[in-house]
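Participant: fold the following and give me the result.
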Amino acid sequence: MTDHPTSPNPTAVPATTARPNPAGVRRLAVLTSGGDAPGMNAAIRAVVRTGTQQGIEMIGVRRGFSGLHRGELVVMGARDVANIIQRGGTILLTARSRTWRTPEGRARGAQVLRDWGVDGLIVIGGDGSFHGGHYLQEEHGIPVIGIPGTIDNDLYGTDHTIGYFTAVETALDAVDKLRDTGASHERIFVIEVMGRHAGHIALDVAVAGGAEEVFIPEDHKPVAGVVEIVKDSVAKGKRGSIIIVAEGYEGGAQGVADAIEAGTGLETRVSILGHIQRGGSPVSSDRILASRLGEAAVYALMEGRKGVMVGRGASGVIYTPLHETWEKRKDVSRDLYRCAMTLSI
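Facilitator: Down below sits the predicted model:
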């Protein structure tokens, strides 16, 4: 990586791969912001290599918006993103910035981008990151494209977010191991997975892990009902039970465990998986999703799009206004929720 704003771009664009560039984009920046998610590196790689192939000079911003207003920018080429598609975390680093929440902080960041001659910014992150990008564009006219990078899968406008598939697999692996222990000791495990405002991870893990019950923020069912479920499981001869709780469910895993012990007298253990779900090498689905969305983000800016998130749906790439990604609600699959309850007998 070089660290000056005038490095020439030596890449010649092959005629067979060159795409129309009506927006006249010559230089783009990319950053990762908020919580890290497996697949962010794959997205960075896709953004940098797509831009480079199109003759666009690519700039990496270190430490998200926090690094942007401090001027932590570097020129990046195709070789700078080699061998990162399989790595968790983000090579650009990430941070949350209080300064960026102020008009003064965003103004400093906008000036840095102007000084570097940046024609557009690609933000990889969740709703908080998209807020930051949205206000940068609204206040300073710098085109912004969002790429959904968050394990919670809670952004409206895309079927899945980067990191979600890996987080589910990581949590499921832990559930499988805890089930072995629970069965051996005839013990109940209440397992808390990530999901402050959404139960997508919890629901997928509950179905794939054969859980007896699942608690998600979208459904405010009383915790007392789990007592009868556990009693019924014991009566049917089950030696252990798995209960999945999304962290955003009121009372959390500990509240559910306390209710079970008080109502049944059975030994109950709580396991909070926490940040382990954010780490690790991304699974293939996250690598593919990140690669396709990274490419789409660059093409969107070349086409003159701005203020939108690139997502994936049944029809292909979806473009959703950034503000809609947090203003509109993305519900969990109610069919999957029914399936979880049906199969828990």
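
Participant: make it CA atoms for all contacts and neighbour counts henceforth
Facilitator: Will do.

Participant: which elements pack onto the helix or strand harbouring E261?
Facilitator: Assessed by DSSP states H and E, E261 sits inside helix 252-264. In terms of contacts (3 or more C-alpha pairs under 8 Å, 6 or more residues apart in numbering; DSSP states H and E), helix 252-264 is packed against strand 188-193, helix 225-235, strand 241-246, strand 268-272.

Participant: turn these into CSV, including mean neighbour count and distance to T52.
Facilitator: Output for the helices and strands packed on helix 252-264, formatted as CSV (neighbours: other C-alpha atoms under 10 Å; distance: least, C-alpha to C-alpha, whole Å):
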stretch, mean neighbour count, distance to T52
strand 188-193, 27, 39
helix 225-235, 16, 55
strand 241-246, 27, 41
strand 268-272, 18, 42
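
Participant: and those: which comes nearest P282?
Facilitator: Minimum separation from P282 across those (C-alpha to C-alpha) falls at strand 188-193, 17.7 Å.

Participant: let's see this one next to it:
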Amino acid sequence: MSAIKCIGILTSGGDAPGMNAAIRAVTRSAIYNGMTVKGIYRGYKGLITGEVETFNSQSVSNIIQRGGTILKTARCMEFKTPEGRKVAYDRLEAEKIDALVAIGGDGTLTGARIFAQEFNFPIVGLPGTIDNDLFGTDVTIGYDTALNTIIECVDKIRDTASSHERLFFIEVMGRDAGFLALNGAIASGAEAAIIPEISMETDQLSDMIETGFRKSKNSSIVLVAESEITGGAMGVAERVKKEYPQFDVRVSILGHLQRGGSPSAQDRILATRMGAAAIDALLDDQRNVMIGIQNDQLVYVPFSKAIKNDKPINRELLNTLRIVSM
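Facilitator: Reported below is the predicted structural model:
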């Protein structure tokens, strides 16, 4: 039987739809297994400032359908220092918290890994990020909802693009990964996607225009990942105005629209499965692992692999997009 009697749970970094479903699942699974649960507000910052509250089953009622995170989230520069992490550890000891479940993306898991190593403290991570860029899991919590939000927005923009015969560059999130841009382009019927994974290999804008894109269409939509590598939608649009002045160009930046909204059924189910699996992992004396999903099976992924390895884009999807956007 695990020696863990009390767990803490926090959300950190950018919020993602489905985080509340994960909080709910972790809390109720822990209580079901006889553990005490303490919610930590504002991520790692809350550990340092002592924003900790005991949770019961009722604490997480009626939240599965809500976007954002009831635990709030915040950036915390102090946690990046050894002194700050020591304060956080002292807080865990004072609260008699034996293990931690951290929900977030790359930065969250990086902080968890460093902390776990420094203090030999059990932590299980859940991949909560709309970017879908964590290695070792086919999909992350929040990605499906963000993708559906993008599709809804692009569908509306297409109506006006068609009416005015314009070329729209739509910027979506994905600083280091093009999953939202590529799959959003396929799902919305966009003509192309400009993503960071390919930008270092080829001039995507030049390739797109010189291959005769748009020759049979009166309007076109291109999704652009917000990355510095791609230049973002504004950067791409400026290039078109200079190099291809025949196009009537418009830019739309979706921004934080992509983070909001009620989570999809898929994200609610994924977050619930992962949340319950986090408690199972702790009961099995697992530590310093992220709960991932591969081929619909839950897996334990060491923090080192989830953080350090780049998640590859499916290049077959690029070819599919080229074919169906003719």
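
Participant: TM-score for the pair, please.
Facilitator: Once the chains are laid over each other, their TM-score by TM-score structural alignment, normalised by the length of structure 2 reads 0.96; 321 aligned residues with a C-alpha RMSD of 1.1 Å.

Participant: sorry, back to before: what sits up against the helix holding E261 of structure 1?
Facilitator: For helix 252-264 of structure 1, contacts defined as C-alpha atoms under 8 Å, 6 or more residues apart in numbering pick out 190-192, 223-224, 226-227, 230-231, 244-247, 266-272.

Participant: next one: it to chain centre, how far?
Facilitator: Relative to its parent chain, helix 252-264 of structure 1 has a centroid offset of 30 Å by C-alpha atoms, centre = their mean, to the nearest Å.

Participant: swap in stretch 220-236 of structure 1?
Facilitator: 32 Å.

Participant: coming back round to it: which among the helices and strands packed on helix 252-264 of structure 1 is found nearest to I85 of structure 1?
Facilitator: strand 188-193 (25.3 Å).

Participant: ok, V190 of structure 1 - contacts?
Facilitator: By C-alpha under 8 Å, 6+ apart, the contact set of V190 of structure 1 is 242-245, 253-254, 256-257, 268-271.

Participant: over to E218 of structure 1?
Facilitator: Taking C-alpha under 8 Å, 6+ apart, one finds 197-199, 331-332 in contact with E218 of structure 1.

Participant: out of those, which are inside strands?
Facilitator: Assignment to strands by DSSP state E places none of those there.

Participant: mark which of the residues you listed are buried, thanks.
Facilitator: Neighbour counting by 16 or more other C-alpha atoms under 10 Å classes 198-199, 332 among the contacts of E218 of structure 1 as buried.

Participant: I'd like those residues as a markdown table, with distance to I318 of structure 1 appended.
Facilitator: Below are the buried ones among the contacts of E218 of structure 1 laid out as a markdown table (distance: C-alpha to C-alpha, whole Å):
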| residue | distance to I318 of structure 1 |
| --- | --- |
| A198 | 21 |
| G199 | 23 |
| V332 | 19 |
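
Participant: re the thing from before, can you give me the angle the helix holding E261 of structure 1 makes with strand 268-272?
Facilitator: Helix 252-264 of structure 1 runs at 170 degrees relative to strand 268-272, counting by axes from the mean of the first three to the mean of the last three C-alpha atoms, to 10 degrees.

Participant: list the buried ones in helix 252-264 of structure 1?
Facilitator: 252-254, 256-260.

Participant: for stretch 247-265 of structure 2, same thing?
Facilitator: Buried-residue list, stretch 247-265 of structure 2, by 16+ other C-alpha under 10 Å: 249, 251-254, 258-264.
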